[in-house]
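In: For reference, the sequence and a predicted model appear below.
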Amino acid sequence: MSSRTSPKRVVVFDYGFGNVRSAERAVARAGAEVEITGDYEAAMNADGLLVPGVGAFAACMKGLKAARGDWIVDRRLSGGRPVMGICVGMQILFADGVEHGVRSDGLAEWPGTVEPLKADIVPHMGWNTVEPPADSELFAGVDTGARFYFVHSYAVHHWSLETVNPRLRAPRVTWSTHGEPFVSAVENGALWATQFHPEKSGDAGAQLLSNWIETL
């Protein structure tokens, strides 16, 4: 009988908003068995759920709810089942988002508002560095000064969630700067997310995805 362990199963959640094919390829290269689907049972039972997102905050939320993705994310996290959001898939995890003066509700897994970037050049498109905390698991093994690929015009500029229970680990927050500092990644128990696109970030992004898969 072989002692070789089976690869972790990851579902890239397909709800109509996200670069699902590039995410699928990157996660497969990182060593997981990957399926692109919006199927409820598959998304609930996978070892890890990856939620991509592109476009407008409100449109992504509408698509996610239509696919029951809001319920799936909530139920998985209630059971400590890993979820990772990418780009707008990260933004919708916050309480709300403001685009063109219109406020839309997010999933409210974290407090905070997604707001327009205040910078000379918007959108923030291209390579940028990150400032992870020293105890980050997500960025373990990633070279200091590594660059990641961003494409966004909105971000969270203020982080307010802490823990008052000394037995619980406070969320680990990574920052980047484009015009002003913004949240570029979060590690919070079973819920991890990145504002940048790890699937488009070369070796550094591949290491990051491998780190996530190792926690599943």
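Out: Structure received. Numbers count the residues shown, from 1 in each chain.
In: rest of the way, CA atoms for contacts and neighbours
Out: Will do.
In: All the strands of the chain, residue numbers only.
Out: Assigned by DSSP state E, the chain shows strands spanning 9-13, 33-37, 48-51, 83-86, 94-99, 102-105, 110-116, 124-129, 147-152, 154-156, 172-178, 180-188, 191-194.
In: what's the third one packed up against?
Out: Okay, so that is strand 48-51. The contact analysis (3 or more CA pairs under 8 Å, 6 or more residues apart in numbering; DSSP states H and E) places strand 48-51 against strand 9-13, strand 83-86.
In: how close does Cys60 get to Tyr15?
Out: 8 Å (CA to CA, to the nearest Å).
In: Quick check: closest non-adjacent residue to Val173.
Out: Among residues not flanking Val173 along the chain, Val186 sits closest, at 4.6 Å (CA to CA, 6 or more residues apart in numbering).
In: And for Ala42, the neighbour number?
Out: 17 (other CA atoms under 10 Å).
In: Likewise for Pro111?
Out: Each residue near Pro111 was counted by other CA under 10 Å, and the total is 16.
In: unless I'm mixing things up, it is touching Phe94, no?
Out: Yes. With contact defined as CA atoms under 8 Å, Pro111 reaches Phe94; the gap is 5.6 Å.
In: Any chance of the helices and strands packed on strand 48-51 in CSV with mean neighbour count as columns?
Out: Shown next, in CSV, are the helices and strands packed on strand 48-51 (neighbours: other CA atoms under 10 Å):
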stretch, mean neighbour count
strand 9-13, 25
strand 83-86, 24
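In: The structure to be compared is supplied as follows:
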Amino acid sequence: MTLIAVLDYGIGNLRSAQKALQHVGADARLTADPRLVREAAGVVLPGVGSFGRCMEALRDSGLDVAALEAIERGTPFFGICVGMQLLYGRSEESPGVAGLGVLEGEVRALPEGVKRPQMQWNVLDIVRPSPMLDSLSEPIWMYFVHSYAADHGGGVIATCDYGGPVVAAVQRDHVWATQFHPEKSGAAGLAVLRNFVGAATGRAAA
């Protein structure tokens, strides 16, 4: 089975992400060991809570360095919910806290006039094709829980409508990121995780 490292920095839906990856056939392991992260065919960064608290915990664990090294090596990498937001340089939620800066843009509050957080199922509006969504038939419904979302910058593959278009999924080369929770999104979410494991398997065999 393909080894997927789920970064264990002590915050968020770590075990549910691990179990969902195991369900689709991966050897998914929670780990804070940089050596195991280096050995993994794919790396997953989940996250729940505030941008600043998650970023602080990631840095305190030393896994911020392991994450950046994995991305630089070209290892398939998947950020989920706040894990997606941490891939950006900054967030309005936590002024002065630097993110990983892998993706261009900023994380901003959801638009005025909508309930925060968005805590519901919502349908994806596909912006461009991506292997992330291979085998999924529209309409694609995913489960969201968030009050902040990324800028409409490069790499957007899907949005959802919540007081206007909100970035729901991004892919930049081998870096995948979703604002929704695939591990909580039923068969469609499991298909996204299965596609990620497939991408990691293919790169490891190349």
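Out: Arrived safely, thanks for sending. In this text the structure is predicted, and so the values were computed from the model without any measurement.
In: Burial check on the aligned residue in the first structure for Met142 of the second structure, number of neighbours?
Out: Using TM-score structural alignment, the equivalent of Met142 of the second structure in the first structure is Phe148. By the criterion of other CA under 10 Å, Phe148 of the first structure has 22 neighbours.
In: before we move on, what about the one 4 residues further on?
Out: The number of residues packed around His152 of the first structure, counting by other CA under 10 Å, is 19.
In: ok, it - contacts?
Out: Applying CA atoms under 8 Å, 6 or more residues apart in numbering, we find His152 of the first structure in contact with Cys87, Val122, Pro123, His124, Met125.
In: repeat that for 10 Å
Out: Each residue near His152 of the first structure by CA atoms under 10 Å, 6 or more residues apart in numbering is listed here: 54-56, 87-88, 116-117, 122-126, 195-196.
In: likewise Ile157 of the second structure?
Out: So, once contact is read as CA under 10 Å, 6+ apart, Ile157 of the second structure ends up touching 124-130, 132-133, 167-172, 176-178.
In: so Leu64 of the first structure touches Phe13, yeah?
Out: Yes. Here Leu64 of the first structure reaches Phe13: they are 9.3 Å apart, a contact under CA atoms under 10 Å.
In: what sits in contact with each of the two?
Out: Counting by CA under 10 Å, 6+ apart, the residues touching both Leu64 of the first structure and Phe13 are Gly38, Val51, Gly53.
In: Nearest spatial neighbour of the second one, chain-adjacent residues omitted?
Out: What sits nearest to Val51 of the first structure in space, not counting adjacent residues and going by CA to CA, 6+ apart, is Gly85, at 4.7 Å.
In: And that neighbour, what's its match in the second structure?
Out: For Gly85 of the first structure, the residue aligned by TM-score structural alignment is Gly79.
In: How about Phe13 of the first structure?
Out: Looks like Phe13 of the first structure aligns to Leu7 there (TM-score structural alignment).
In: And its match, how far from Thr31 of the second structure?
Out: For Leu7 of the second structure relative to Thr31 of the second structure (CA to CA), the value is 5 Å.
In: Touching both of the two, which residues are there?
Out: Leu14, Val37, Leu63.
In: Aligned counterpart of the last one in the first structure, please.
Out: Going back to what we said before, that points to Leu63 of the second structure. Leu63 of the second structure maps onto Gly69 in the first structure, by TM-score structural alignment.
In: burial measure for that match, as a count.
Out: Gly69 of the first structure: 24 neighbours (other CA under 10 Å).
In: what's it in contact with, if anything?
Out: By CA under 10 Å, 6+ apart, the contact list for Gly69 of the first structure reads 13-15, 38-40, 43-44, 51, 61-63, 75, 107.
In: let's go with 8 Å and repeat that
Out: Contact analysis of Gly69 of the first structure by CA under 8 Å, 6+ apart lists Tyr15.
In: what's next to the top helix by length along the second structure, contact-wise?
Out: In the second structure, with assignment by DSSP state H, the single longest helix is helix 186-205. With contact meaning CA under 8 Å, 6+ apart, helix 186-205 of the second structure is reached by 2, 4, 20-21, 24-26, 41-42, 75-76, 78, 131-136, 140-142, 181-183.
In: got it, and stretch 174-194 of the first structure?
Out: 77, 80-87, 89-90, 117-120, 124, 128-133, 136, 138, 155-159, 170-173, 195-196.
In: out of those residues, which are buried?
Out: Taking 16 or more other CA atoms under 10 Å as the criterion, what is buried in the contacts of stretch 174-194 of the first structure is 77, 81-87, 89-90, 117, 124, 128-132, 138, 155-157, 171-173, 195-196.
In: State the number of residues packed around Ile121 of the first structure.
Out: 11.
In: now it: how far from Arg75 of the first structure?
Out: On the measure of CA to CA, Ile121 of the first structure and Arg75 of the first structure end up 39 Å apart.
In: Next: Trp159 of the first structure.
Out: Applying CA to CA to Trp159 of the first structure and Arg75 of the first structure gives a distance of 24 Å.
In: what does Val54 of the first structure give?
Out: Val54 of the first structure sits 23 Å away from Arg75 of the first structure when distances are taken as CA to CA.
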